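1. how does the following fold in three dimensions:
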Amino acid sequence: MLIGLLAGLVSVTIKNITFGIEWLLEKVIVWSQNSIYFILPVIGIWLVYLFMKYVAKKPVEHAIPSILFSLSKKNGLIKPSKIYLPLITAPLTVGFGGSVGLLGPAIASASAISSNIGQLFHIDRKTRTLLIGCAAAGAIASIFKSPIAAIIFAIEVFSLDLTFASLLPLLIASVSSVLTSYFFLGDGVLFNFNVSDKFLLKDTLFYIVLGIGTGIASIYFSKIYFSTYAFFNRFKTNGQKLIVGGLAIGVMLYFIPPLYGEGFGFINDLLDGNHLHALGHTPFDKYLGNIWVIIALLIGITIFKAVAMTTTFAAGGSGGIIIPTMVMGSALGNVVAKIINNVGLNFHVSEANFTLIGMAGLISGVLHAPLTAIFLIAEITGGYELFVPLMITVSMSFIITRNAVEHTIYTKELAEKGALLTHDKDHSVLTLMTLDSVIEKDFIALHPDMSLGDMLHKGVAKSNRNLFPVIDENKHLVGILLLDDIRNIMFDQSLYHSTSVETFMQMPPGFIDYNHDSMKQVMQKFQDLGVWNLPVIKNGIYMGFVSKSKLLTAYRRELINFTT
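-> Alright, predicted model coming up:
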């Protein structure tokens, strides 16, 4: 309940700070010189850059991926600074018109609060993880006033187990957060929409088409995200990224004004059927009497929203991807409906319904969260009249995207590092394990030029192991010596001074790279090589051994902790 209350307060705070900045710019600066609005996002990103460099003195982190990394590799421990940093950087970015959302930063701040409260009360890792899930659910419930979708988001994205022990705290946190939002913001909702056009069986094929379209668009969204980041990573300094990104954002906003800011107004205008107001003033105003020009501009928004969002991130801005995903989905859904209605084949579908369901299709594909998408739109519309078309479109989008893009924007980098928790318990347990916890260092090291006699007196006689690492003067592993290899000659004193360790040592069948091998890869190496011990190397230096017995014991212990 406490976490839900605080998550609601965080959401209210971040929204009000952002709205305050927008109001100030609108009333005092912008509308006196309307032509300069497209340079404002550059100013906002520049302010974020200065703040992070000279005040926070740390780089901007992406909200959800940083939380997921904390859950998998830091036992759910999040630094206190991450409570307030998103409350500063995200409003500066979005308030000045950056094409990103506030939901991710709100989740990040609320999660940091829950983590630190968990540390304050000395709560164990598993419960702390659940509290972070409660914070995420609370932030979403507060912003969208959709408690059920918020719970499902926490389960789908944070890979929480769906049990009564987890469901009840998530429910309490969501309700507490929604009540907090009602208390401070009243009963107003982001999307004031009621379903007036019912689902008709004859529209089924069109919803399948929309599902295919949103699936393809979701793949595009993910691909453009990573390719844009790859482009900006070519620049050596943050200043260069800011200049190039700022120019790109300014050009996109000049030609496509709806890319400015979060985009809730754009979505509401489409839901109201007012596409002219949604598009705003563009260089193409005199052509807006032609419906196909409007469709072309909406396609432009669909294409360039992902580009504008990623450019804002890559240039140094702070925000989230969920709201931009919804904006892109709403534009695509509206485009599909307009094409169907104007292609000249006497078909007619509800543009408002397609706008809503387009949002669900993009959320499902981009986030790999189909149930979140379905229940979010169902709760936004205040009922389940669109449940069937939602399921059709969302499932199509998810199937197409999941087969083409294995990991989401949130999870790809973490998966490559072996730091991603999933609903696969085996994978998650291995992710939670650390290599340090299974490295054994009580092996007596030998030198290759050590005589057999010295090796027996200084090594074998003082060790309870039958395995000895052989290292050189720089602590590089040059081989291993097994007791079985010298058992038949170890009592032959004539060899004590004439032979050396180098004579009997052998190369290990493999090794574990401390910096690059995940626990899943370590387990796979034991399985593939069929050995009981493998040496661990860090930057070329010998560190110790991992034994299969120690690894399996640690795995079983972690599995018990994870599932009870």
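
2. contacts and neighbour counts: CA atoms only from here.
-> Noted.

3. where do the helices of the stretch 51-200 of the chain begin and end?
-> Taking DSSP state H, counting those that start in this stretch as the criterion, the stretch 51-200 of the chain contains helices spanning 63-73, 81-95, 103-120, 125-144, 147-157, 164-185.

4. can I get those helices in TSV including mean neighbour count?
-> Putting these into TSV (neighbours: other Cα atoms under 10 Å) gives the following:
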stretch	mean neighbour count
helix 63-73	21
helix 81-95	23
helix 103-120	26
helix 125-144	28
helix 147-157	25
helix 164-185	21
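
5. report the contact partners of residue 215.
-> For residue 215, the contacting residues are 361-362, 365, 396-401, by Cα atoms under 8 Å, 6 or more residues apart in numbering.

6. roughly how far apart are it and residue 194?
-> Per Cα to Cα, to the nearest Å, residue 215 is found 26 Å from residue 194.

7. any buried residues in the helix ranked longest in the chain, and which?
-> Among the elements of type helix in the chain, defined by DSSP state H, the one spanning the most residues is helix 204-232. Buried residues in helix 204-232, defined by neighbour count with 16 or more other Cα atoms under 10 Å: 206-222, 224-225, 228, 232.

8. I'd like to check the angle between the next helix or strand after it and helix 204-232, please.
-> The helix or strand immediately downstream of helix 204-232 is helix 238-255, counting by DSSP states H and E. Taking axes from the mean of the first three to the mean of the last three Cα atoms, to 10 degrees, helix 238-255 and helix 204-232 form an angle of 140 degrees between their directions.

9. now the second one, please; I'll put the structures next to each other:
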Amino acid sequence: MKYPNHSARMVGLVVASIAIAIICVTLADSLKSITEHAETFIFNQSKKVPLVYIILPSVGITAIYFLRKYVFRGKPNKGIKEIYQCIDSRKNTLPAFKVPSHYLNGFLTVIFGGSTGIEVSTVVATAAVGTMGQRNISLVKHYKTELICAGVTAGIATIFASPIAGFFFAVEVIARKNINRTVLLSSACAALVSWASLARLNSERIVDFTVQSWNAHAIPYFIILSLASSFVAIYFTKTVIYLKKFFGNISNNFLRVNSGALLVGIAILFFPQLYGDSYHAINELLFDSHSQNLNLQLSIFLLALVFLKPLVAALTLGAGGDGGVFAPSIVAGAVLGILTAMLFNYLFDADLIILNFAIIGGVAVLSAAIDAPLTSIFLGCSIVNGGYVIFIPVAIGCFIAKYTAKYFCSYTVYSYKGK
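-> The predicted structure follows:
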């Protein structure tokens, strides 16, 4: 049997990476679009009868339970950890059902108020597309990690309108110790496809404001925010791990699903900002911050959101919802940033730009939560217009938060192996 030479394999890898990226861009964009529209519609309709918030998460997570049991034959979803298992073992793969399973589960979780986002659902679904390509194209059978990274790059790039963030996420979080030239090549090809697609997709940024400038005198306050962000990330990590373990020990499926979902619903009733991915809350809070002065009531409200968003996200995941740490980290960190800037402006008349602190807080918590500062830096610069204006303080925040969190807690939700 004659094996293809190195040049032929490289050409095959490039072509396969481009093809997978095109599929994954389409997949991620469709999930993002239908989820945003459905989430906004249900959320706005529910405002008319707020008590509906209590039952909505139960509707979504119960639907996921029945889908998993009867359509996907009881096969569990383990999030990004199943990608690691696939990469670390030659025999392991991500079966094709992972694409519709995570697509539907992520959609149902978020539109009915489950307090996570579709990012991790997108990551696993696009990784599964990559393994399907690897299994079915003989020329690239030895490039499983590479094609997984190509799919994931395209997925994250599309969700956040940032090809470079998608590239670094694939390298930092997915490939990890398996980084080599072919992984970089496949991820770069996918990033280029994503970049070419973004003009056509016309994706909106998560934060609907524009960064104008930043001031050097704010650096000490950025550092304080970054340190605080690292502890929010640690709190989130430990809460997710504890509650997943707690709910996993509940043998009664009805009780497990509905107890967690009802707690989520009750939290949303009192804090509608927690509904779904909560990105809408960042814009609302930033808009209100221009007309509000900090007082005790507002301080308690913002602080409650900082701690409730990770908690309610962990309850969502523990009850059986699909999602991960992206949206909760960004939202909790952004609210922490808003609170920090408003507090120092009130106490010291520091003249801090609240928008800048919201962005830095959001990505600093994310950097610490997923141990990926480069991903977080470029993501932070992409989720707001003019984001690269604050590249330096964003980088400071992401690295300080990451290394501080790592000093006090050696694992993340992704790397935790259990005890």
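
10. ok, residue 406 of structure 2 touching residue 368?
-> Yes - under the contact definition of Cα atoms under 8 Å, residue 406 of structure 2 touches residue 368, with a separation of 7.4 Å.

11. between those two, which has more neighbouring residues?
-> Of the pair residue 406 of structure 2 and residue 368, residue 368 is the one with more neighbours under other Cα atoms under 10 Å, namely 33 against 17.

12. which residues does the most centrally placed residue in structure 1 contact?
-> The central residue of structure 1, meaning the one whose C-alpha is nearest the mean C-alpha position (Cα atoms, centre = their mean), is residue 410 at 2.0 Å. Residues counted as contacts of residue 410 of structure 1 (Cα under 8 Å, 6+ apart) are 64-65, 367.

13. please say which position in structure 2 it maps to.
-> For residue 410 of structure 1, the aligned position in structure 2 is occupied by residue 414, per TM-score structural alignment.

14. now do that match against residue 76 of structure 2, distance only.
-> Using Cα to Cα, which is the criterion applied here, residue 414 of structure 2 is 17 Å from residue 76 of structure 2.

15. again with residue 218 of structure 2
-> For residue 218 of structure 2 relative to residue 76 of structure 2 (Cα to Cα), the value is 46 Å.

16. for the two, indicate the residue with more neighbours.
-> residue 218 (17 against 13).

17. check contacts around the residue mapped onto the more buried one from structure 1.
-> Mapped onto structure 1 by TM-score structural alignment, residue 218 of structure 2 lines up with residue 203. Contact criterion Cα under 8 Å, 6+ apart gives residue 349 as the residues in contact with residue 203 of structure 1.

18. any idea how far residue 203 of structure 1 lies from residue 350 of structure 1?
-> 10 Å.

19. residue 412 of structure 1 too?
-> Relative to residue 350 of structure 1, residue 412 of structure 1 is positioned 36 Å away (criterion: Cα to Cα).

20. next: residue 202 of structure 1.
-> 12 Å.

21. these two - which one has more neighbours?
-> The neighbour count for residue 202 of structure 1 versus residue 350, taken as other Cα under 10 Å, is higher for residue 350 (19 against 10).

22. excluding its backbone neighbours, what's nearest the corresponding residue of structure 1 for residue 401 of structure 2?
-> Matched to structure 1 by TM-score structural alignment, residue 401 of structure 2 sits across from residue 397. In space, residue 397 of structure 1 comes closest to residue 215 once its chain neighbours are excluded; the distance is 3.9 Å by Cα to Cα, 6 or more residues apart in numbering.

23. now do residue 323 of structure 1
-> Of all residues beyond its chain neighbours, the one nearest residue 323 of structure 1 is residue 101 (5.1 Å), with distances taken as Cα to Cα, 6+ apart.

24. which residue in structure 2 aligns with the one you found?
-> Residue 101 of structure 1 maps onto residue 117 in structure 2, by TM-score structural alignment.

25. so how far is residue 48 of structure 2 from that match?
-> Between residue 117 of structure 2 and residue 48 of structure 2 the distance, using Cα to Cα, works out to 24 Å.

26. more crowded one of the two?
-> Relative neighbour count places residue 117 above the other of residue 117 of structure 2 and residue 48, with 28 against 9, counting by other Cα under 10 Å.

27. which stretches of the stretch 301-450 of structure 1 form helices?
-> Taking DSSP H, counting those that start in this stretch as the criterion, the stretch 301-450 of structure 1 contains helices spanning 322-342, 351-367, 370-380, 387-404, 412-417, 425-432.

28. make TSV out of these and add distance to residue 127 of structure 1.
-> Formatted as TSV, the entries for the helices of the stretch 301-450 of structure 1 read as follows, by distance: least, Cα to Cα, whole Å:
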stretch	distance to residue 127 of structure 1
helix 322-342	26
helix 351-367	25
helix 370-380	23
helix 387-404	30
helix 412-417	22
helix 425-432	15
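
29. what's the closest of those helices to residue 161 of structure 1?
-> Taking Cα to Cα as the measure, those were each checked against residue 161 of structure 1, and helix 425-432 came out nearest at 9.6 Å.

30. onto which residues of structure 2 does the helix or strand following the closest one map?
-> Scanning the chain past helix 425-432 of structure 1 towards its C-terminal end, the next helix or strand to appear is helix 452-458 (assignment: DSSP H and E). The alignment of helix 452-458 of structure 1 onto structure 2 (TM-score structural alignment) finds no residues at all.

31. buried stuff in helix 452-458 of structure 1?
-> Buried, per 16+ other Cα under 10 Å, within helix 452-458 of structure 1: 452-456.

32. same question, stretch 336-351 of structure 2
-> Along stretch 336-351 of structure 2, these residues count as buried under the neighbour rule (16+ other Cα under 10 Å): 336-343, 345.

33. ditto for stretch 356-374 of structure 2
-> Counting neighbours by 16+ other Cα under 10 Å, one finds that the buried residues in stretch 356-374 of structure 2 are 356-374.

34. that one corresponds to what range in structure 1?
-> So stretch 356-374 of structure 2 sits over residues 353-371 in structure 1, by TM-score structural alignment.

35. aligned partner of residue 298 of structure 1 in structure 2?
-> So residue 298 of structure 1 corresponds to residue 302, using TM-score structural alignment.

36. how about the contacts made by that match?
-> 335-336, 339.

37. quick one, what contacts the equivalent of residue 127 of structure 2 over in structure 1?
-> Mapped onto structure 1 by TM-score structural alignment, residue 127 of structure 2 lines up with residue 111. Residues near residue 111 of structure 1 by Cα under 8 Å, 6+ apart: 67, 78, 83, 131-133, 135-136.

38. residue 274 of structure 2 matches what in structure 1?
-> Under the alignment (TM-score structural alignment), residue 274 of structure 2 maps onto residue 259 of structure 1.

39. many thanks, we can stop here.
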